[in-house]
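Enquirer: whatever this is, show me its structure:
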Amino acid sequence: MHTPTNSFNTLSTLEVNGKTYRYYALQGGELAGCAAVRRLPVSTRILMENLLRHEDGISVTRHHIEALAGSQGKAVEQEILFHPARVLMQDFTGVPAVADLAAMRDALAGRGADPFRVNPLTPVDLVIDHSVNVDSFGSPAAFDINVRLEMQRNHERYRFLKWAQGAFDNFRVVPPGTGICHQVNLEYLAKVVWQQPGKDGPLAFPDTLVGTDSHTTMINALGVLGWGVGGIEAEAAMLGQPVPMLTPEVVGFELTGALEPGITATDLVLQVVQMLRAFGVVGKFVEFFGDGLDHLPLPERATLSNMAPEYGATCGFFPVDAQTIRYLAVTGRDADTCALVEAYCRAQGLWRDAQSAAPDYAATLSLDLSSVQPCLAGPRRPQDRVPLPALREATEAVITQNGKAAELDTAFALPGGDDSLHHGDVVIAAITSCTNTSNPAVMIGAGLLARNALARGLQRKPWVKSSLAPGSRVVSDYLALSGLQACLDALGFNLVGYGCTTCIGNSGPLPEAVEQAVSRHQLVVSAVLSGNRNFEGRIHPQVKANWLASPPLVVAYALAGTTRIDLSREPLGLDSAGLPVYLKELWPADEEVAHWVHAIGRHMFTERYRTVFDGDAAWQSIKSDAGGNYAFSPDSTYIRLPPFFEARWRGNTGDIVGAPILALLGDSVTTDHISPAGQIPPDSPAARYLRSQGVLDADFNSYGARRGNHEVVMRGTFGNIRLRNEMTPSLEGGYTVLHTNSAGQTASPVFIYDAAMAYQAAGVGTMVVAGKEYGTGSSRDWAAKGTLLLGVRAVIAESFERIHRSNLVGMGVLPLEFLPGENRKTLALSGEERFDILGLDGKLVPQQLLSARVHYPSGECREITLRTRLDTLMEVEYYRCGGVLNFIFEHLAGASG
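Expert: All right, here's what the predicted structure looks like:
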């Protein structure tokens, strides 16, 4: 670690409530009166402070600071190093990250070096929130049953995390059953202004973070700059490595006016997602400003910040203002913390109020909040907004696309009962996900709508699997206080767990009769959920139409039982007197929602978070080895020693020659397509492996829960049941065609995993070729790790999503982009071609143009140019070393030696 140079002489002092803090003043020293700094976007000012505080004349220089100061919110073609104050993890991504650190300790010991050099230098919080499954629902016992099954299935994973808690410094674990990591972060972990002790007094600086979940961005609502990274980058940050990045372009999003009565934050965010996806903000910061913020409470802002990955941005940032301080106080932060946040942000020019001038942005968009209308999004992408009146038509379009137009009005009997199922019926209605359960207004709105429906004698339809999975236990407290939990229970929205459930595919099985009918008749049925993601195959393998909606609308569609309905004018049911009941009659008044929101007390948060790290009796009973190196068991099917430090994965110095195409993919391929998190299909390579290890089908658990075992997850890579490989156009799923050097293709398609192993056995590296927006969605490090373990040397796409591109680099897989006007279609690729990528054995520079040759089966050879998406000098070095893990390993091994 280098000594700060403070060449701008900005180190200053700030007194708050009789205590003196040191801080790097954005308007101090040589920067005093600098108009360019005052006009920077607030999010850029936070990056500016980060550079000032870490200026060492080597990795951070005056040039970096001066370039950022003059950026005017525009992208600057220079690398900067961002040092986050902390790291946030969830268990799906956290387990493999911790396994990598444990493996690095083993590898260092094997080199004769000190394994305990592998230790977090940056504080880490890991929240266990991704492992509860909706097995039981619709009963008072559902929560207890699901928790018991969670602890049984994940005992080994949880024992591993308990080991990590004792083995690593600066590493805390929030036990299962507490809440969703982003909501726990918002309500408790975030400080807004961080403090670091020092001999000259505490140093105050902005709270910043990176997280191993793409929805880490939710914390930007609180004025905390943070975003999702892959577990690979997070591991580097944990070990003290900065996050390399290009100076980001900042897009300003002006909000004016106020939402009309009855319009929810969910309606707003789905419109914002649609607007920003159309505008194009991948790799950019979005910063909200305008007088509309005066009417937008912090939970509504959290809804907007949460879905930054859905609109493609690195983050969706809100400056600190009076709403921020009000939220900090209500959620239990002490008076000194609130006073420091306000004083520091005012002193630094990070404070927003009605008099604040709009900063300089690279571009701006504007939305009048009063224009927002009720809506949903789907059936498979969050940016595909559907106005409420148009859902019937949108559902029927999905049914038609699946070849079922002739059966639109056909009723299919449910086995063993009197009910029937139709295309378009709702089989899952889930109030779930950090996006909306962090917002009391929509949660209380759902409860009030349930109360009003009960008063009219309505019930959810019997084929609907309904569930309620709050993001924190505080939600249960205020729903109980208002009496609304009982109303939700009466409609089958009983508590099923605290954590991510349906939104990440932990929706559990459908009722047996429903599952049989859907499977037997290939029904196109719907899920309605208050989540942020609805990608293909994500929510449930049998559900093809997935609609994102506000919690009140989730309740409404559970009552209606179908999405082939226009709830703006059609009744969702008949009351006890046989009269039609319309949604507008049940929709709660804003005044009543506000009454119960204001009843939420500070004591609820302080009491719930007082014992946040303790866990229940089941968690406390888990015994784990203390400290030292982890004893990996070769017989484990959950936690295996990762192979990434083996010699074969170290170093990339040669050209790629004669590489066949493993998969030829289209646009908007998500990390769910590349590395699924849901159920393990019984006919998949992963299932075949688990059976060979003596695991019963009933105990497969999910891909996500088994991410600590590379043998399972690499077999699931490109294994999503909805993947469309253009090499096998008649098949959906993880299939490809295996090409040999001599005889062309085999007679029939094979699993991508099996083809990859055949190529590896022949000593042949492979390619993946794709369209636009490759790698959208979750910050899933296994989408890159699995790609590497399958033997893929490079991925060529028209464009990449930010996190996945970075993850590929982090694992030593080369991301390459076609130049404008060229793509897989203009090259007439069929998948039978082989690629040479030349120039990799020379000195690489960021975004270098490389020559490539495409060898066609006809014997024709075509030369093209590709751009490397190694965006910074540090990324070039990571790639050369075989990824960031091996870069850090070699550094630690050398330092120990």
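
Enquirer: when you work out contacts or count neighbours from here on, use the C-alpha atoms and nothing else.
Expert: Fine.

Enquirer: and Y23, that's in a strand?
Expert: Yes - the assignment for Y23 by DSSP: H, G, I helix; E, B strand; the rest coil puts it in a strand.

Enquirer: show me the contacts for it.
Expert: 11-14, 203-205 (C-alpha atoms under 8 Å, 6 or more residues apart in numbering).

Enquirer: please give the structure of this sequence too, so both can be compared:
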Amino acid sequence: AEHPYNHLIDTLKDGRIKFFNPQKLNDPRYDKLPLSIRVLLEAAIRNCDGVYTKEDDVQNLLDWQQQQNEAEVPFSPARVLLQDFTGIPAMVDLAAMRDAVAKHGGDPGLVNPKCPTDLIVDHSLQIDYSKWCVSLKNQEVELIRNKERLQFFKWCSKAFKNVNVVPPDVGAVHQVNLEYLSRAIQVTDGFIYPDSVVGTDSHTTMINGLGILGWGVGGIESEAVMLGQPVSLTLPHVVGCKLVGSINPLTTSIDIVLGITKHLRQAGIAGKFVEFFGPGVSQLSVPDRTTIANMCPEYNATVSFFPVDQVTLKHFKKTSKFGRSDEKLELLESYMRAVKLFRSYGEPSEDPQYSEINLSSIVPCVSGPKRPQDRVAVSSMKEDFQSCLNEKVGFKGFHVSKEKQDKRVPFLHCGQEYQLAHGSLVIAAVISCTNNCNPSVMLTAGLLAKKAVEAGLVVKPYIRTSLAPGSGMVTHYLNTSGVLPYFSQLGFEVSGYGCATCVGNTAPLPDAVVDAIKQGDLVACGVLSGNRHFEGRLCNCVRANYLASPPLVVAYALAGTVGIDFEKEPVGVTSEGKEVYLCDIWPSREEVQQTEEDTVICSIFKDLRGRMEKGNTLWNNIECPDSLVQVPPPPSIENAHVLLFLGNKVLTDHISPAGSIARVSAAAKYLLSKRLTPREFNSYGARRGNDAVMTRGTFASIKLQNRFIGKPGPKTLHIPSGLTLDVFEAADRYQRDGVPLIILAGKDYGSGNSRDWVAKGPYLLGVRAVIAESFEKLHKNQLVGMGIMPLQFLPGDSADSLELSGKERFTITQPDSPSPRQRLTVQTSQGKSFSVTALFDTEMDVTYFRHGGLLRYVARTLL
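Expert: You can find the predicted model right below:
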């Protein structure tokens, strides 16, 4: 059939390039749309096929003012981005779908991503060696430890069309996306259109700083997009955030991020789009913008969008993103102006009327000790940590008695005696998450290290320091600027390229340090330049962790404690007894900008492209067989017992397997049965393609608060026997008896970063419904995609108000023809009944659920 919007086709470059021009609609509503909504509208016009995207969807987008937060609209992004932890289960599912299609007489070759998909192998790096060991050692161990996974990725790159695998030792997913994969525009079959992306990494939102619309989705949703299904979203509110004022010379982009995060959390913008405007935007470089955009999940926005402007064009030219072709840059600017996606921040007439943030009011901060939203001014850090010791156990408190707060524990390390106290630093990590894409903060940290070494300062050798750049580009400009040797002298040796400390891939601390922490029951600390630091995630014995900019990571490493007032106390004392203060060694903003201008040059980006295209010797030598996939069997569905009785704020970290595999866990018992030694266990993230390990690791968090047990830990009550068992062992007993399971929970179930195993794990444990007071929206979508019912108590109801013990049997009555937001009745074995709302937001949600989940639906569509 003829495309319904053929009359909107326009041309550039003497008719050689075509595009759909929404301005030819001659609809006055278009000029009033936020620019992020204009990107959604263009995609709807271009992909309008009458099936997945209809003309009504286009009209709903045009009518954004009236339809926001009401209408459901489809979005077909230009590409899909996967990192290896979330990418491996997605590719395993595609391989399993091939197997299913073949068994039903279909052509397995039909199962290929229709949407271009990039998979970056970046999460398997573990910091086994630090300090003065070269990164090559970590990389060699990474490739040996993860041989099976890497074989599978290499098989995927050959077996599937439209899949590009970026090998290990190139860079972190978000940084490779920024530096190499993103183009701001795409040209396919002679048509030009805006670049856009959905990704399974929580850092996908960084790309919005480059004027490219993108956000994170669950693994199930990403697979649907890969197979040609659009993402369905409620037409969002768009909040304008006006930036005014001048930036404080000591303020880094991470400080601006934390300031904006606090402001937007207070503004209540959950699930909304944020667009930045105002004269302050022009002061922010593209790396500054991407760092700000990266944190939008922390204030619960879907995206934080910086439209393309002159700063963006300058960045593209500097990075040779389009080669040396000025013609392509001209095409980019011409197209963006033609469809009114180009912003001039000097034109107030283009600005919407929204809230504003004064950049001059933002001061240097850190965030912690347990949550990214708990912002602490550096000037108040010493006082705040002291209050954390005093407060009762909670998000900020550790409840250490007064008589124990001054306790010091001596220990020996490398033949020398040291002391640990509350607040002592034992981990200092400059890692790939959030900051390493930003040359300004990395060079600030490097220049700070240089000045510290020149002043005669050192970092105590027992502190586990590490520098895990987001890509080889970072090492290149740190080396060119001359600061890398000073990083190394302080113990921040380049340990490899990829996510490391932030995802729990930290080798154990020295035994003497661990023993001292346990002996004194100390609140030891970690400081990292990431955006994830929930308690116990970095290391089980490190209870307080703070997010900070890279230069502040170096500063706290020099101090050896978080209990310091940098304005009044020296950051260190030289061997001659001279006190050195932070202000003595902090580089000026002008010095950093000049260094960046001199060192971050086009040749660096060419080097990155070469690394991507050539790979490395170890990767290139990996051989893979023709088939590697073992398909897990689908469990049956019948009646329901309660597997877990949970409270409020259950995080994805509590649900999904993450970090190292504990030696006493159900997963460890399984691996031992396969004759693996503990050193060969690897991490849960590295084994995401192994359903046997991942199912055993679901709800295996040491911080899980199950009301059946009454204390933190991965245990639950097997109700028929009355035994306390590992969660997997209890679920396994229920499944062998043919008993399906449900979960009872409180508010904000499933908060945190996206992981597909947050839904897959419970499904394979036999969970068929979760009844909670409220859900995090992305996790709710993941449950639907796996065929698990997300059921919400009615307003005012809860497990407590209904006097549920959790030990009842539950029967959930389902109608023959379910509909969105339908009320269902839950009947207990005690004779009590209550109503819940089934959180199927759209007809497509209902369709997925009726088919047993999204993957079964897509497989049947192919057949």
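
Enquirer: so what number do they get for TM-score?
Expert: After superposition, the two chains reach a TM-score of 0.95 (TM-score structural alignment, normalised by the length of the second structure), with 850 aligned residues with a C-alpha RMSD of 2.0 Å.

Enquirer: hang on, the earlier thing: so which of the contacts of Y23 of the first structure comes closest to V554 of the first structure?
Expert: Set against V554 of the first structure, the nearest of those by C-alpha to C-alpha is F205 (41.1 Å).

Enquirer: what lines up with that closest one in the second structure?
Expert: Residue correspondence to the second structure (TM-score structural alignment): F205 of the first structure is matched to Y193.

Enquirer: which element, helix or strand, includes its match?
Expert: Here Y193 of the second structure, judged by DSSP states H and E, is contained in strand 191-194.

Enquirer: same question, T861 of the second structure
Expert: helix 854-862.

Enquirer: post-alignment, the helix ranked longest in the second structure versus the first structure, mean distance?
Expert: Determined from DSSP state H, the single longest helix within the second structure is helix 84-103. For helix 84-103 of the second structure, the mean deviation from the first structure after alignment is 1.0 Å (mean C-alpha distance after the TM-score superposition for the first structure).

Enquirer: what range does whatever helix or strand comes next after that helix cover in the first structure?
Expert: Downstream of helix 84-103 of the second structure, the next assigned helix or strand under DSSP H and E is strand 117-120. Across the first structure, the stretch matching strand 117-120 of the second structure (TM-score structural alignment) is residues 124-127.

Enquirer: same question for stretch 461-475 of the second structure.
Expert: Going by TM-score structural alignment: stretch 461-475 of the second structure matches residues 462-476.

Enquirer: for the stretch 601-750 of the second structure, what spans make up the strands?
Expert: In the stretch 601-750 of the second structure, the strands defined using DSSP state E, counting those that start in this stretch lie at 641-645, 715-718, 723-726, 741-744.

Enquirer: dump these to CSV, plus mean neighbour count and distance to T290 of the second structure.
Expert: Shown next, in CSV, are the strands of the stretch 601-750 of the second structure (neighbours: other C-alpha atoms under 10 Å; distance: least, C-alpha to C-alpha, whole Å):
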stretch, mean neighbour count, distance to T290 of the second structure
strand 641-645, 25, 39
strand 715-718, 24, 40
strand 723-726, 15, 42
strand 741-744, 24, 38
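
Enquirer: circling back: burial of the match of F205 of the first structure, as a residue count?
Expert: Residues near Y193 of the second structure, counting by other C-alpha atoms under 10 Å, number 23.

Enquirer: average gap between the strand holding Y193 of the second structure and the first structure?
Expert: With mean C-alpha distance after the TM-score superposition for the first structure, strand 191-194 of the second structure averages 0.6 Å from its match.

Enquirer: which elements pack onto the very next helix or strand once past that strand?
Expert: Using DSSP H and E, the helix or strand that follows strand 191-194 of the second structure in sequence is strand 196-199. Contact here means 3 or more C-alpha pairs under 8 Å, 6 or more residues apart in numbering; DSSP states H and E; on that basis strand 196-199 of the second structure packs against strand 79-83, strand 213-216.

Enquirer: may I see these organised as JSON lines, with mean neighbour count and distance to T698 of the second structure added?
Expert: JSON lines is the format used below for these (neighbours: other C-alpha under 10 Å; distance: least, C-alpha to C-alpha, whole Å):
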{"stretch": "strand 79-83", "mean neighbour count": "25", "distance to T698 of the second structure": "20"}
{"stretch": "strand 213-216", "mean neighbour count": "27", "distance to T698 of the second structure": "21"}
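
Enquirer: for the equivalent of T44 of the first structure over in the second structure, which non-adjacent residue is spatially closest?
Expert: By TM-score structural alignment, T44 of the first structure lines up with I37 in the second structure. Spatially, and ignoring its direct neighbours in sequence, I37 of the second structure is nearest to L61 (7.3 Å; C-alpha to C-alpha, 6 or more residues apart in numbering).

Enquirer: same list, the helices and strands packed on strand 196-199 of the second structure, but as CSV with distance to R663 of the second structure please.
Expert: Formatted as CSV, these follow (distance: least, C-alpha to C-alpha, whole Å):
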stretch, distance to R663 of the second structure
strand 79-83, 26
strand 213-216, 32
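
Enquirer: compare these and give me the one nearest T475 of the second structure.
Expert: Closest to T475 of the second structure of those, according to C-alpha to C-alpha: strand 79-83, at 21.2 Å.
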